[in-house]
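Novice: just a sequence and a predicted model for now, questions to come.
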Amino acid sequence: MASARTGSDGPTPAGPLYRFDASTDAAAVVSADGVVVGWTRGAEELLGCPAREVVGGSATRLLAMPTDPARVAGIAERCRGGMGWSGLIPVRHRDGSSIDVDLRVSASFRVGPDECFLISARERKQHWTVGRSVLDGFLSRSPVGMAVMDLDLRYVWLNDTLERFGGVPREQRLGRRLSDLLPGLQADTIEGLMRKVLATGVPVTDYEYAGWSWADPHRQHAYSSSFFPLLDADNSVTGVGYMVSDVTERWNARRLLSLVNEAGTRIGRTLDVMRTAQELADFAVPRFADFVIVDLLEPVLSTEGHGAWLTDAGPAPAKPVMRRAGMSSVREGCPEALARIGERVDFLPPPHGVDLLINGDPILIPVLDPSDDLWVAEQPERAASIREFGLHSLISVPMRARNTALGLTTFVRSLNTLSFQPDDVLLARELVARAALCVDNARRYTREHTAAVTLQRSLLPHALTGGTALEVASSYLPADPTGGVGGDWFDVIPLSGARVALVVGDVVGHGITAAATMGRLRTAVQTLADMEMPPDELLAHLDDLVLRLSEEKTDDEAANRSSTAFLGATCLYAVYDPVSRRCTMARAGHPPPVVVAPDGHVSFPEPPAGPPLGLGAMAFEATEIELAENSLLGLYTDGLIGGVDRDMEKGMNRLGNVLAQPDSDLGSLCTSAVQQLVPVPQPDDIALLLTRTHALGADHVVSWDVPVDPAAVADVRARATHQMEAWGFGELAMTTELIVSELVTNAIRYAEPPIRLRLLRDTRLSCEVADGSSTAPRLRHARSTDEGGRGLFLVAQLAHRWGARYTAGGKIIWAEQEIP
C-alpha cells in the first residue's frame, strides 16, 4: 500500500493514491482457465500466502465469495476486447479472514501460447486526506456514484463509487461519453435527460432505470439517478453533474411484490387441482425460470380423497408416490422433462429424501453440476438431461398448506445465464405457497363435491321401469361444480292395478344438505305412494314432512343464520292408469308437465300450481287428463327450461319443439333434448323424465258385478277359474280361486254395495274387489280356536303383495300374483 506524507495542513495523499503501483500493489498473473501463473511479493504480503502455495492452483480458492460463472465470463469477455475492469472484491487471507480489496483486471495478453490477465489489488482501508477538505473526501468516497460531464457530455471527473458501478477504469472514462462505454445502461435515454438539464437548467431527480454494466455483466441492476446543471461564477452553465445509487434491492423487492400480486390473479382461478398446478408452471415461465415442473402426491389427485400426508401423521413412506400435475418450458414441448402430465414421478433433488416434502426447506443449487456423483448415481437420466439442455441452476420448493404435504415444485434455468440467488428463493417460496393454498382448496372442494355427487347419484333411482303401462327414459345432469350439487330427483313407482306413479322434484339450495334432503323426500314419496294416496293428499302429507324437516335445527344453526338450512322444495306427482288411459296429477310450485300427442301436438296441461312444499296451511288440488295411446308425457325441473335468459315460457316452448321431433327411441330423444336445451354447464341441476303411454286392451281386463248374496261366491269363483284357463294361467287357477273367494266373501259380509270383481293381466296378475264402503280391512292373526279371521291372512300368504286403495265411491281391495 502506498505510503503517506505529512504536510502543514494535515495528512495529504501520497502520489499514487488513485493509481496502482506495480512495485507496492499486490499483483498476480492468471491464465484464461483460472490458474495462477505469477505471484508478486505484494500479493504475498497482502494475503499471507507464499508463491509456492498459490502458483499452479486455481484462483477461485482465493475468493471469499461464491463463484459466479456468468459474471466471470462477462468480465473475461470485456478484457478480451482490449478493455480493463475494476471492482470491489472480498478475498481470503491465509488465516481464514476476509479482506475487501480494490481489484483491477488488465486487458488480456499472451504469455507464450497461453492467454493471461494481470490482476492487481489494494486493500480497501479508510484514508484521511492531508491538505484536502472533508468535502473532497466525501465526493471521492461517497457510497453514491458522482460524476461531472462537460457540455459535450464527456466525463470530466468521477468518484471511486461510480468507477466500481460501471466496472470501467477511470482512465478509460475521462474524455469519453457514457454511450461509448456502457451501452447496457440506457445510455441514449440518460444522455437525453442530461441535454434537457443543460437546455432548461431544471434538475431531474430520482430517475430509475435497469440495465447491466461491466461491473456485473449479464446481470441486471437497477439505479436511481439525479442530474443537475453546474454553474460558474457568472451563472452560466458549464456542465452537468449527476449522482447515481444502486437500488437493485429495492427494485427487486418491488418486482417481487408485483409478481406475487400478479400471481394472486393468475394462479388458482378454478377449483381444479391439475389446472392450478399448470397455472403455476405457466406463470413462472419465462418470468422467473426457463423450466418448471409441479409434481403432486397421488392422494392429492385422488377423488376418493383422504387428502395428502399430514405432517403429524406419523412416519412417511420411503419414496413419495407423485404424479406430474403441471409443467412449462421456454422450449416447445418441454423436451427437458422425463415425464409427461399425469405420469408417475419420484423426483427429489439428491441427496434429499421424502422428509423434504414434509418438513424440509426450499433447496437452492446455484450451479447445477451434471457430473456430480449424486446425480449420476441416483438419477442418471436427469443428469443426462441437465447436460443436454444446459440446465445450470435449480430451486425446489416443497408444497405445503394447512399442515398438509402436497408435492414439490422445481424451477430451473438454462437459457437465462444468471444463476438463482438466495433472494430468488423468497419469490419461489411465495409463489409456491400461494399455489399450494389454491391446490389445497381445490383438493378439499373436489373431495367434498365428489362426495356430494356420489351421495346424490346413490339416492337417485338406478333403474326405472313402467311395466307394460309406460315406456320410460330419464336424464340427469349435475350442476356446474362451482354451484355445488343440487336436490333434483325423479322416480317411477309401480302401483296396484297396473298403474304407475311418476314424480319429479327439486329441493331448494345446493350441497350435501340438499342431496340428503332429496333422498329423504324421495323415500317419503315412495312410502306415501305405497299407501295408495291420491296425488293431492300425498303432496299434503309431504308438505307436513317438509315443515318438520325445516324445524329440525340445532341451537347453533338457529343462532347462525349463514348455516345451511332446508327451506323447501317443489314437486309434481302424477298417476297414470293404462286401463282408463287417464292421468291424475297435482303439483306443489313445480313447472307443469309437457304432453306430445301421437300427431305431434304439444300441450302443457296445468293443474293448479299449489304452493311449494314447506309453506303449509294451503291445500293442493288434483287434475285428471286423458292421454291417447303412444302419447309422450314429460316431467322436468326448472333448470332444463331456465336457459341463459331465465325466461321460463320461452324455455317451455323450446322443450316442446325438441320433444315434438320424431324419434322412435325414447332414450335417445331424452338425451338429445337435454343436450340441445343445455349445451353448457348450468348452476342448477337438470332432471328430465320421459314416458310413452300404452293402454291395456279388453283382452287384458275382465270384470263382473257381484250380487250381495253369499250364494254368488261360487259363481264368481267359477268365472275366475275359467278366465285363468283362457289366459293360459292354469297354474294360478287354484290360488286365484281362493283369493277371489276370500275377497268377495269379505265384501259381501262386511262392505256395502255395489261390489265388483276385476281381474287384470299385466306384468302380474291382479285381483281387485271394489265396494262402496270406506272401512279399511285389517289383517288379523286368528287363534287356533277362532272360527274366523283367517281370510286376509290367507290372501297375504298366497299373493305376492296385497293392499287397499280408496276411491270416490268407496275402496278397492287388491292382491297381486307373480305370473310364471
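Specialist: Nice, thanks for sending it over.

Novice: make it CA atoms for all contacts and neighbour counts henceforth
Specialist: Noted.

Novice: spell out for me which residue occupies the centre of the chain.
Specialist: The residue lying closest to the centre of the chain (Cα atoms, centre = their mean) is D272, at 2.4 Å.

Novice: pretty sure that one is touching A442, no?
Specialist: Yes - here D272 reaches A442: they are 5.3 Å apart, a contact under Cα atoms under 8 Å.

Novice: contacts only, for the residue lying farthest from the centre of the chain.
Specialist: In the chain, the residue that sits farthest from the middle, by Cα atoms, centre = their mean, is A711; the gap is 78.6 Å. Under the criterion of Cα atoms under 8 Å, 6 or more residues apart in numbering, A711 has no neighbours.

Novice: A further structure is provided below for comparison with the first:
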Amino acid sequence: MASAGGRPDGSADEATAVVTADGTLVGWTRGAQRLLGHRAADVVGRPGGPLVASADRARVSRIAEACRTGTGWRGTVTLRDRAGREIPTDVSVSAAFRMADLGDCFLVTGHERHPDQAIGQSVLDGFLTRAPIGMAVMSPELRYVWLNDVLERFGGVPREQRIGRRLSEFMPGLQAEKLENLMEKVLLTGVPVMDHEYRGWSWADPHHEHAYSTSFFPLTGTDGAVTGVCYMVSDVTDRWAAQQRLVFMNDAGARLGRSLDVLRTAQELADVVVPRFADLAVVDLLDSALSTDEPAALLPDGMPGMFRAGLQSVRPGAPEALARVGEPVEFVPPPHDRTYLLDGEGVLMPVLDPGSPEWAVKDPQRAARMREYALHSLISVPLRARDTVLGLATFLRSENLASFAPDDLLLAQELAARAAVGLDNARRYTRERNTALTLQRNLLPQALAGVTGLETAYVYLPAEAKDGVGGDWFDVLPLSSARVGLVVGDVVGHGITAAATMGRLRTAVHTLADMDLPPAELLAHLDDLVIRLTEEEPPDGVTGNAVLGATCLYAVYDPVTRQCELARAGHPPPVVVAPDGTVGFPDLPVGPPLGLGGMPFESGTLELAEGSTIGLYTDGLIEGIGRDVDLGMRRLAEVLARTGLPLDDLCAEAVRRLVPGPQPDDVALLLARPRPLKPTQVISWEIPFDPSAVADSRIEVARQLDAWGLSELTMSTELIVSELLANAIRYATGPLRLRLLRHAFLTCEVSDTSSTSPRMRHARALDENGRGLFLVAQLTRRWGTRHTPEGKTIWAEQDLPPAARG
C-alpha cells in the first residue's frame, strides 16, 4: 500500500504491512500510516479486518486462504482510512512465510488506486515475483524470514538456502557485514536508510561486478517497537557502468595528449587503460607517425612499416607481449590485413580461441602466448585523425575474467579517437617545431665572426614549451676601425612566426650596423622597421603580434679607447664583471620595446678594462617558472664572478646553473672579454689643411708601415692616403686627422669636420676628376664613412700580407 505522495515504483516508500494467518497486524510501516492515517501503535496487534471495506471482507478471507497454499495474490481491495473514507487500493499479497512465535504470515504491499490512473492488471502483476525489485523480510537477528523471486535471481542462491540464515553466512562478496550494520542501525533507530549503493558479485553472475541500490525500513510491533527489517534492492549496474565510463573518459581525456610528444602520447594511452579497462594494452604506430614530413596518401600496396610505441600490462614487464617498445611489429587482428588500418572500424573478439586456424596456423607464436597467459578477449581499434592513418591500439583481458562487450568497444573507439587526435597534434607539433628550429638555426650565426677587440663565447638554448621555439637572437658584428658590435634581442611569441621575425630583425641590424650608426640611432631605425612590419599585417594577424613588443640591446666596443656605447629597447641591462670579480648591472637608459614608437632612445657609455667581462642575455636566462627576476640576476652575478674560468666554460656553466632543465622560453647568453689594441698598434697624425701636406703624409705612412713590417702595402696605402686626404682638403673643412690601425687588417682613416658623405661614381673617359674613391675601392677589401659628433671619418681596410698575420 502506498500513499498518494509515495513512489509507485516499488521502492521503500510503498505502504507495507505484515499480517498473521488469523488477520492480526504485526508489522506497519510509515508508508501504510501515510495511506490510511493509522499509527503503528493504533493497529499493530489488532485485527486488520476493520481496515477493509465491508464489501471486500469475505473476499479478503478467500485471498488469505489462497495465499497460504499458493504463490501470492495481486488485485484491487477497498480499504477504509482513519476518517472512514473508502480508498481503492492496488494490493499485492505474498505467499505465506513463517515467523518465529507468529506462525504463518503474509507481506501485504500496495498503493492507492486513483480514478485517473488507468493502470491495468498487467502493470501490477508480479510486484512480488516479476518486478525488477528484490524484497526480503529479516528477523531482529537479521536472518531471512521471506524473500521474493527477484531477490533470489539477483543473488543466485536458492530460497531454501537463505531462509533462517544471515546474509554474511552465504554471500560475503556483497559487502555483507556493511549491509548488516545498516540493518542493525535501522533496528536500533527505526529510521529508514534510502538508496544505499554498493558493488559486488553474485553467484548468478560471478564474472561481472554488479551495482545495487538498496533501501531498508523497519517493521514495527504492537508497542511501536521495531520487530524486523524489510529491504528492497534494485540492480543499477547499467547506470553505474555508464557513470564509470563517463568518469573513465574524463580521466583519460585529462591524461591523453598532455606532452605533445608522439611516443609519450602512445604510452599514455597504454597506461590509462591498464588495469581499469584492459589487462594488456599495446599501441603500434606507423613509421610515418614520427616523420617530420607530411605523410603521403597511404595505398593498400604501399603501407609503411609499424613499430611498437606503447606497452602496458598488469604483469610486470608485460611478458605476454611479443614485441617491446621500439621494435617493429606486423600485428593486425585476423582475418584482416593492414589495409584494415585505412578504413576498418573497431574489432571486438569477445572470446579468443588460440586453437583456431586464424591463430594456431597463421600466428602460432602469438597463439602460444594466448594459451600461456590466458588471454581470452580482444578489442582492436585503428588510430586515425584528420584523414591521417597513425596506427593501431589493441586491448586484451586475461586476469579480468569478464569478456569485452559491445559497450566496451564503443568506449575503446572513443579512447582511440581522443588518443589519435593527441598523436596527430604531437606529430604536427614535432614537425612544426623542427621546422622552426631549422629556420632559427639557419638564421642565427653559425659561428661568431672573428674580431680583434673582443674574445667572445655564447650559449643558445631553444625553448621546450609546447608553443615551440621562441625568437631570441644574438650576434657579433665586425665594424670599421677594429670596433665590434654586440647585439642581443628577443621577439615575443613562439614558433615559425617568431623565428622568421627574428631573422628579419637580425638582417636589419646587420644592414644598419654596416652603416656605422650609433646604438641609439640604430634602435630608432629598427623601431621604425618594426612599426612598418606590424602595419603590414592584418589586424588579427599572428605575425604582427609577434613583432610588436620585441626587445633589443645594441653595444659598440672600441678597442682603441676601451669605450663601450650601449642602447637598449625594453631589454634587460648587461652584466659587467670587473677584473677583480666585482659584478654589476650598469644603470643604462632604457627605451620602450620595439614597435611602440613615439619615444627616443638614449645611449650610455662604459669603460671596459682589460680582463673584464661583459654579458648580454635574454630574459629566459633570469626568468624561470616561478622565479623572481631579481633572484635570477643575483644568481647570474654569482656565477659570472668566477673570473678564473675560460670564457667558453664560464658561459656554459652560467646557463647550466641558471637553467638546469627544460625552460618555457629561449635562452641566449653572449659573453665578451675586451682585448684592447696596444699603443704600438695605433698611430695618428694631425694634418694641416694644405694640399702640400699630402706628400709629407705619404712619407710618414711609408715609414710607419716599414716599422710594422708591412712594406708590401706601402704603395697601395700611399695611394689610399693621397686620395682620402686630397678629397678631404678639396671638399671638407676644419682640421684633418690621419690614423693607421694595425689589427686583423690595416685600417687607414681620415677624419674631418664636415658632415657631407663622399660617394663613388664612374668617371667618363675625358673627366679629370671622379676616380679617387673608385680607385680606393679597388685597392681595399672594404671602405666607408662613419659620422661622428665632430664630423665624419672615411676609412678603408686592407688585408695584411700572409707573413704579417698572427
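Specialist: Arrived safely. Here the structure is a predicted model, which is why all the values come from computation and not from measurement.

Novice: rewinding a little: map the residue nearest to the centre of structure 1 across to structure 2 for me.
Specialist: Using TM-score structural alignment, the equivalent of D272 of structure 1 in structure 2 is D261.

Novice: burial count for the residue nearest to its match when sequence neighbours are not counted?
Specialist: Closest residue in space to D261 of structure 2, ignoring its immediate chain neighbours: A426 at 5.0 Å, by Cα to Cα, 6 or more residues apart in numbering. A count of neighbours around A426 of structure 2, defined by other Cα atoms under 10 Å, yields 24.

Novice: give the helix, strand or coil label for A426 of structure 2.
Specialist: helix (DSSP: H, G, I helix; E, B strand; the rest coil).

Novice: which residue in structure 1 lines up with it?
Specialist: Checking with TM-score structural alignment, A426 of structure 2 has A442 as its match.

Novice: still on that earlier bit, for the residue nearest to the centre of structure 1, give me its contacts.
Specialist: So D272 of structure 1 contacts 439, 442-443, 446 (Cα under 8 Å, 6+ apart).

Novice: ok, now how distant is it from E279 of structure 1?
Specialist: Distance, D272 of structure 1 to E279 of structure 1, using Cα to Cα, to the nearest Å: 10 Å.

Novice: next helix or strand past whichever strand or helix holds A436 of structure 1?
Specialist: In the assignment (DSSP states H and E), A436 of structure 1 maps to helix 422-459. Moving toward the C-terminus from helix 422-459 of structure 1, the next helix or strand (DSSP H and E) is strand 470-477.

Novice: chain center to that next one, what's the gap?
Specialist: How far strand 470-477 of structure 1 lies from its chain's middle: 33 Å, per Cα atoms, centre = their mean, to the nearest Å.

Novice: which helix or strand lies directly C-terminal to it?
Specialist: Taking DSSP H and E, what comes next after strand 470-477 of structure 1 is strand 487-494.

Novice: so Q798 of structure 2 sits right up against Q778, yeah?
Specialist: No - applying Cα under 8 Å as the test, Q798 of structure 2 and Q778 come out as separate, 10.5 Å apart.

Novice: more neighbours: which of these two?
Specialist: Taking neighbours as other Cα under 10 Å, Q798 of structure 2 and Q778 compare with Q798 leading, 19 against 10.

Novice: just the closest of the contacts of D272 of structure 1 to T691 of structure 1, please.
Specialist: Using Cα to Cα, T446 comes nearest to T691 of structure 1 of the contacts of D272 of structure 1, at 34.8 Å.

Novice: could I get the contacting residues of S92 of structure 2?
Specialist: So S92 of structure 2 contacts 72-75, 108-110, 127-128 (Cα under 8 Å, 6+ apart).

Novice: which two in the residues you listed are spaced the farthest apart?
Specialist: G72 and G110 (13.4 Å).

Novice: okay, the two: which has more neighbours?
Specialist: G110 (28 against 21).

Novice: the more buried one reaches V91, doesn't it?
Specialist: Yes - counting by Cα under 8 Å, V91 is a contact partner of G110 of structure 2 at 4.3 Å.

Novice: thinking again about what came up before, ok, now how distant is the match of A426 of structure 2 from R429 of structure 1?
Specialist: 20 Å.

Novice: what's the burial count for A64 of structure 2?
Specialist: A64 of structure 2: 24 neighbours (other Cα under 10 Å).

Novice: show the contacting residues for D234 of structure 1.
Specialist: Per Cα under 8 Å, 6+ apart, neighbours of D234 of structure 1: none.

Novice: quick one: secondary structure of it?
Specialist: coil.

Novice: the stretch 651-800 of structure 2: strands as residue ranges?
Specialist: 667-674, 682-687, 736-742, 745-752, 782-788, 791-799 (DSSP state E, counting those that start in this stretch).

Novice: in structure 2, what sits opposite R340 of structure 1 in the alignment?
Specialist: Using TM-score structural alignment, R340 of structure 1 sits opposite R324 in structure 2.

Novice: which element is that match on?
Specialist: Short version, using DSSP H and E: R324 of structure 2 is in no helix or strand.

Novice: give me the element the closest residue to it other than its chain neighbours is part of.
Specialist: Setting aside the residues directly before and after it, R324 of structure 2 is nearest to R308 in space (Cα to Cα, 6+ apart), at 6.5 Å. Per DSSP H and E: R308 of structure 2 is located in strand 306-313.

Novice: which strands and helices lie in contact with that strand?
Specialist: Judged by 3 or more Cα pairs under 8 Å, 6 or more residues apart in numbering; DSSP states H and E, strand 306-313 of structure 2 is in contact with helix 262-273, strand 280-286, strand 328-329.

Novice: what span of structure 1 lines up against it?
Specialist: So strand 306-313 of structure 2 sits over residues 322-329 in structure 1, by TM-score structural alignment.

Novice: so for that stretch, what gets flagged as buried?
Specialist: Residues 322-329 are the ones in stretch 322-329 of structure 1 that count as buried (16 or more other Cα atoms under 10 Å).

Novice: mean deviation, it versus structure 2?
Specialist: Stretch 322-329 of structure 1, aligned to structure 2 and superposed, deviates on average by 2.1 Å (mean Cα distance after the TM-score superposition for structure 1).

Novice: what comes into contact with that stretch?
Specialist: Contacts of stretch 322-329 of structure 1 (Cα under 8 Å, 6+ apart): 274-275, 277-282, 285-286, 290-298, 334, 339-346, 407.
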